[in-house]
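Student: Next comes the sequence, and after it the predicted model I'd like to discuss.
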Amino acid sequence: MIQRIQSIFMLLAAACMSFLYLPSFEFAGSETPEVRSAGLFTDGYFNSYDNTILVSLIAGAISLAFINIFLYKNRSLQLLLSRITIVVIFSIIVVGGILFYLNFENRQSEMEHVNIRLGLFIPFVSMALLYFANKYIIKDNKLVKSMDRLR
């Protein structure tokens, strides 16, 4: 039953998170020389390659979401792994925010030159897709339990 709607949501979430490895999906960027001297913005962009923790968390979120597609026979495990994936994606947001804050801790004037990029919104989209997948997994679980009562 891979063609269920929650499987499609999980596949879309894994695909969205894999976009963070592409060079055009940065979290933030700046072309100003003052900002480029900062630790995260040496190449002008803050992306997933700037920290190994971010790279490993993103890889974990992608693999959990993709593996979760094939666990359709065990809905309770699928629901648990989907919730763990949401926590991992939330930790990506927190770690990225902490890294960004520590980079500009005492230099508030330089933050005016930083532009938010498309990659910042991808974890939120993935979390929303996994939330909808959870909703449909719970709906399937209720349907199966109601059919068991009729037997």
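Tutor: Structure's in. What do you need?
Student: contacts and neighbour counts: CA atoms only from here.
Tutor: OK.
Student: ok, now which ones touch the residue nearest in space to the middle of the chain?
Tutor: By Cα atoms, centre = their mean, the chain has its centre lying nearest to residue 123, at 3.4 Å. Residue 123 makes contact with 16-17, 89-90, 92-93 under the criterion Cα atoms under 8 Å, 6 or more residues apart in numbering.
Student: Got another one to weigh against that:
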Amino acid sequence: MIQRIQTVFLFLLAVAMILVLIFPIWQQVNPDQTQLMTLTAWSLTTIDVASEEVLASESKAIVIGILAIVSVALALFSIFSYKNRGKQMMLNMFNSLAMVANVGLIVWFTHTANADFNPNVNGAFVLGFWAIFAALVMNMLANRFIRKDEKLVRSVDRIR
């Protein structure tokens, strides 16, 4: 049924991944504090702090946004697959893989951008990055409760 606790966790997972789409993921300031580099789910942008003019923008980071959308879609599809708990757990496994791939891409993008922009200082991961870890925890909790429901159903079938 849709009113189970795992539905709440899957919904929170979808909300967390939407936060990844909306908020910045990583920020870095150059040594003389005149430029700010920001990674979002859609682009890697360098901005002049004084004039707020966009100096450079790379759109190869769009893969992060696409993977976040895939995670949202998998979570919502998993919510409505409540009648088939095995399918739900499989969807959540693929969702975990998509989120881990997303984290890997983010680390790779930030590492390469940091090496070009300001290699002496690390940038700061902000809300968009940490929301992925919250989504991973929600996915793990949802799987736990789906498994618990499956065990309960199997134990009731044994009694009959």
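Tutor: Now that the structure is in, tell me what you want to look at. Keep in mind that what you see is a predicted model, and the values were worked out from it rather than measured.
Student: Give the equivalent position in the second structure for the residue nearest to the centre of the first structure.
Tutor: The equivalent of residue 123 of the first structure in the second structure is residue 132 (alignment by TM-score structural alignment).
Student: swap in residue 103 of the first structure?
Tutor: Checking TM-score structural alignment: residue 103 of the first structure goes with residue 113.
Student: Surely that match is in a strand?
Tutor: No - under DSSP: H, G, I helix; E, B strand; the rest coil, residue 113 of the second structure falls outside any strand and is assigned helix.
Student: what about it, distance to residue 23 of the second structure?
Tutor: Residue 113 of the second structure is 18 Å from residue 23 of the second structure, where distance means Cα to Cα, to the nearest Å.
Student: what does residue 144 of the second structure give?
Tutor: Distance check for residue 144 of the second structure against residue 23 of the second structure: by Cα to Cα, it reads 29 Å.
Student: Quick check: residue 9 of the second structure touching residue 144?
Tutor: No - contact criterion Cα atoms under 8 Å: residue 9 of the second structure and residue 144 do not qualify, at 10.5 Å.
Student: more crowded one of the two?
Tutor: Neighbours around residue 9 of the second structure and residue 144, counted as other Cα atoms under 10 Å, are more numerous at residue 9. The numbers are 22 against 14.
Student: Spell out the residue ranges of the strands in the second structure.
Tutor: With strands called from DSSP state E, the second structure shows them at 26-29, 35-39, 44-48, 54-58, 124-125.
Student: Take the ones you listed and lay them out in a markdown table including distance to residue 137 of the second structure and mean neighbour count.
Tutor: Shown next, in a markdown table, are the strands of the second structure (distance: least, Cα to Cα, whole Å; neighbours: other Cα atoms under 10 Å):
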| stretch | distance to residue 137 of the second structure | mean neighbour count |
| --- | --- | --- |
| strand 26-29 | 21 | 21 |
| strand 35-39 | 23 | 23 |
| strand 44-48 | 27 | 19 |
| strand 54-58 | 31 | 13 |
| strand 124-125 | 18 | 16 |
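Student: Please render those as JSON lines that adds distance to residue 92 of the second structure to the earlier fields.
Tutor: Output for the strands of the second structure, formatted as JSON lines (distance: least, Cα to Cα, whole Å):
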{"stretch": "strand 26-29", "distance to residue 92 of the second structure": "26"}
{"stretch": "strand 35-39", "distance to residue 92 of the second structure": "27"}
{"stretch": "strand 44-48", "distance to residue 92 of the second structure": "29"}
{"stretch": "strand 54-58", "distance to residue 92 of the second structure": "31"}
{"stretch": "strand 124-125", "distance to residue 92 of the second structure": "25"}
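Student: Could you point out which of those strands sits nearest residue 89 of the second structure?
Tutor: Using Cα to Cα as the measure, strand 124-125 is the one of the strands of the second structure that comes nearest residue 89 of the second structure, at 30.0 Å.
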